[in-house]
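Provided below for reference: sequence and predicted model.
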Amino acid sequence: MNILTVNAGSSSVKVALFQGSLEPTTSVSIENIGSTDASLIPEGKYGSSGTAPVEAVNHAEAVKQAVKWIYDQTNIATIDGIGHRIVHGADKYFQPTILDDSVIDAIDQLKQLAPNHMQPSLDCVNELMNEYPAVPQVACFDTSFFHQIPEVARTLALPKRLRDQGIRRYGFHGLSYQYILDNFAEHEGETAANGRVIIAHLGSGSSMSACLNGKPLDMTMGFTPASGLVMSSRSGDIDPGVIDFLLSSGHDRADIQRILYKESGLLGLSEMTTDMYTLLQSEATDPRAKLAIDVYAYHIRKTIGAFSAVLGGVDSIIFSAGIGERSAEIRRRVCEPLEYLGIKLDPKRNEGGERLISSVDSDVGVHVIHTHEDRIIAKQTLSTIKEEK
């Protein structure tokens, strides 16, 4: 079986090829879509070929070129299925779903819930549906992991007439969380994975989830991926009154969306960059960088405390995604003040990037797991296609 996975971001797209027993063969990303700086970045065993400039005026053109690159490099004869990461399934889609015109139309109606993520995904879907009409394609939803979240955690304190329209907390990064829990169970055992687990997916988009018995009980992201923790350029949770204030100050809807999605978070706090590494390098001489880091770590620590209350304690904490996997300093700043919860890091393990970074006398296991959303997309795509046959 040859399965392609497609993961579209606001200005990027990653396509990966999985073969046989769903082992990743290779992948390629196209970054800076719509810019003169657009580039094709090979990964896996073809990564040594290096980054190359590419013309990619939009996501449709980018995904077409990415798939062509995989065909050219691997000489595969056929594609048996294509899986797409779709950020928002709202209250309509709870499991992977074969894409057809009606499903695509329904997803299109949801795109206003996550416009920076959904439109690029739809552009990729439409391009590949046109290019490969005979190949089954599957939508894999980031929200489905949280489908059975307890009512008390998913409900917003709004009038019933609005809640009946599907306005509730959904949660995101679900494909990542599913992979992390599966991987945790594989390496640490089912008992550990079924314990009181807090997962921190810390990347350009950051979120956290509290899990018990392998299922989520709560999460930081809510109705849209703009909510929750401080992120690279997204504000995270803010007082709803701020929106009213901005409207009364003359800002229109597009302006407010740009501010909250693209000008806030680490970028808004530091006034310099979205990149955590750059901020850490600058904090000694730039108080804005220090403030951005302090606020970022503070909200993660606060959430660990809140989630420990939800879970009745904590057995394991897992860091993942770009910042969570690569920044020993952020992990240290998050964990050191939490010794009262029984959390103790081993400095050498943490700096060395080991999988288990807690000390031998820590009551809580602290782990670092590389997330692999594409593997979950491939797995869900293959199983969904088999079920349809």
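Sure, I can see it.

okay, CA-based contacts and neighbour counts for the rest of this
Noted.

in the longest helix along the chain, which residues are buried?
In the chain, assigned by DSSP state H, the helix with the most residues is helix 287-311. If you call a residue buried by 16 or more other C-alpha atoms under 10 Å, then helix 287-311 has these buried ones: 288-293, 295-301, 303-304, 307-308, 310-311.

go on, stretch 228-246?
Neighbour counts over stretch 228-246 (16+ other C-alpha under 10 Å) mark 228-236, 243 as buried.

just stretch 152-170 next, same as before
153-156, 167-170.

give me the residues contacting stretch 10-22.
Applying C-alpha atoms under 8 Å, 6 or more residues apart in numbering, the set of residues contacting stretch 10-22 from outside is 1-8, 24-34, 59, 62-63, 66-67, 70, 116-117, 120, 374-375, 378-379.

adding another structure so you can compare the two:
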Amino acid sequence: MEKNLILVINPGSTSTKVALFKDKEMLSTTSIQHDSKELIKYNKIIDQLDYRMSMLNDAIESYGLNLSSLRAVVGRGGMLKSIESGTYLINDRVIEDLLEAKRGEHASNLGALMAKRISDPLNIPAFIVDPVVVDEMNDIARISGMKEIERTSIFHALNHKAVARVVSEKLGRPYQDLNLIIAHLGGGVSVAAHGKGRVIDVNNALDGDGPMSPERSGTVPLGPLYTMCFSNEYSLKDIKRKNYGAGGLVSYLGTSNAKEVLKMIDNNDSYAKLIMDAMCYQISKEIGAISTVLKGRVDAIVLTGGLAHNPYITRYITESVSWISTVHVYPGEDEMSALNEGALRILNHEEQVKLYE
């Protein structure tokens, strides 16, 4: 059988990760670092496209990659409209929506655009896989309590779905037959109820819903918040920053680095321990709350993401929630492999490619 060569492109805020796969084997990978002083010159993230493409092409040339043998290119999906889980062909509608950035600017918006620029001259398909806007929520989960505001699904969909497949294989049962709670623990935290192959409820990991995280505030009491908003002491930008980027561990301890916080705890810093425990407490509380969505019938709880490398954090959460179901720990998030495998499922005819409309 002919091997599938696939190029994967994953733009981040200050880097662009690139990897070449032969089927599931990663042949090479690199992370192109972008100078923040250079990036600041661009008013919008989309304006970085030519700059990043130039550096990507230089990297491809320096590594001597033979693009003519590629069967597909995969880019990290961005802030599109809400869509169901799956692998999508990058069509004109995808490009149009990402260029307009109507649903928000994010470095991941560049992924599909860069993949399409590589694939078009080669006349091969380009895909995105499970972007952050995957939305499979039940209608009842969308009700917020304030009619003007609807709860929305923005979460670490790529890693959630990839880990769900791994767990289902370990349990020897199809994902579509399982009830799982998956908690992605990273700079942001998303805790989701996976009911029979669908993410039927999840906190919005971007806009302040759910538990605090290393750099996000999570849900906070509204009364004090809107008093702050109208105090004339803070701009809208300030408030957004307190929610996203300067919230959570950063707000209390001045760092989003969990390893630094653990060093503080090892040095008998009781305040650092209180704040770290509070984050673990809130994550555990979210897992307990979302177990009610599955009516307590939970086949497994899964802890994943970068913070899941940390035994202090996983031990605290496991001790708090293991009465609900068995806890499985899968540290990290292998986004490059997850993107590659999404394309492979299409090339191997295991799934039907989806169209963004």
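Perfect, thanks for sending it. Small disclaimer: the values here were computed from a predicted structure and weren't measured.

got a TM-score for the pair?
TM-score for the superposed chains, counting by TM-score structural alignment, normalised by the length of the second structure: 0.79, backed by 334 aligned residues with a C-alpha RMSD of 3.3 Å.

returning to that earlier point: could you name the helices and strands sitting against the longest helix of the first structure?
strand 206-212, strand 215-219, helix 265-270, helix 276-282, helix 328-335 (3 or more C-alpha pairs under 8 Å, 6 or more residues apart in numbering; DSSP states H and E).

at 10 Å what do you get?
Contacts defined by 3 or more C-alpha pairs under 10 Å, 6 or more residues apart in numbering; DSSP states H and E place helix 287-311 of the first structure against strand 197-202, strand 206-212, strand 215-219, helix 265-270, helix 276-282, helix 328-335.

counterpart of the last one in the second structure, which residues?
Just to be clear, that refers to helix 328-335 of the first structure. Against the second structure, the aligned range for helix 328-335 of the first structure is residues 311-318 (TM-score structural alignment).

how far does that stretch sit from the chain's center?
21 Å (C-alpha atoms, centre = their mean, to the nearest Å).

mean per-residue distance, it versus the first structure.
Superposing on the first structure and averaging over aligned pairs (mean C-alpha distance after the TM-score superposition for the first structure), stretch 311-318 of the second structure comes out at 1.1 Å.

quick one on the thing from earlier: turn the helices and strands packed on helix 287-311 of the first structure into CSV, including mean neighbour count.
Formatted as CSV, these follow (neighbours: other C-alpha atoms under 10 Å):
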stretch, mean neighbour count
strand 197-202, 26
strand 206-212, 25
strand 215-219, 24
helix 265-270, 24
helix 276-282, 16
helix 328-335, 19
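
would CSV of the ones you listed with distance to F18 of the first structure be doable?
Converted to CSV, these look like this (distance: least, C-alpha to C-alpha, whole Å):
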stretch, distance to F18 of the first structure
strand 197-202, 24
strand 206-212, 27
strand 215-219, 27
helix 265-270, 35
helix 276-282, 31
helix 328-335, 31
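
for the second structure, what spans make up the strands?
5-11, 15-22, 25-33, 72-75, 87-89, 126-129, 179-185, 189-195, 198-202, 300-305, 327-331, 354-355 (DSSP state E).

please identify the most buried of those.
Highest mean neighbour count among those (mean count of other C-alpha atoms under 10 Å): strand 72-75, with a mean of 29.
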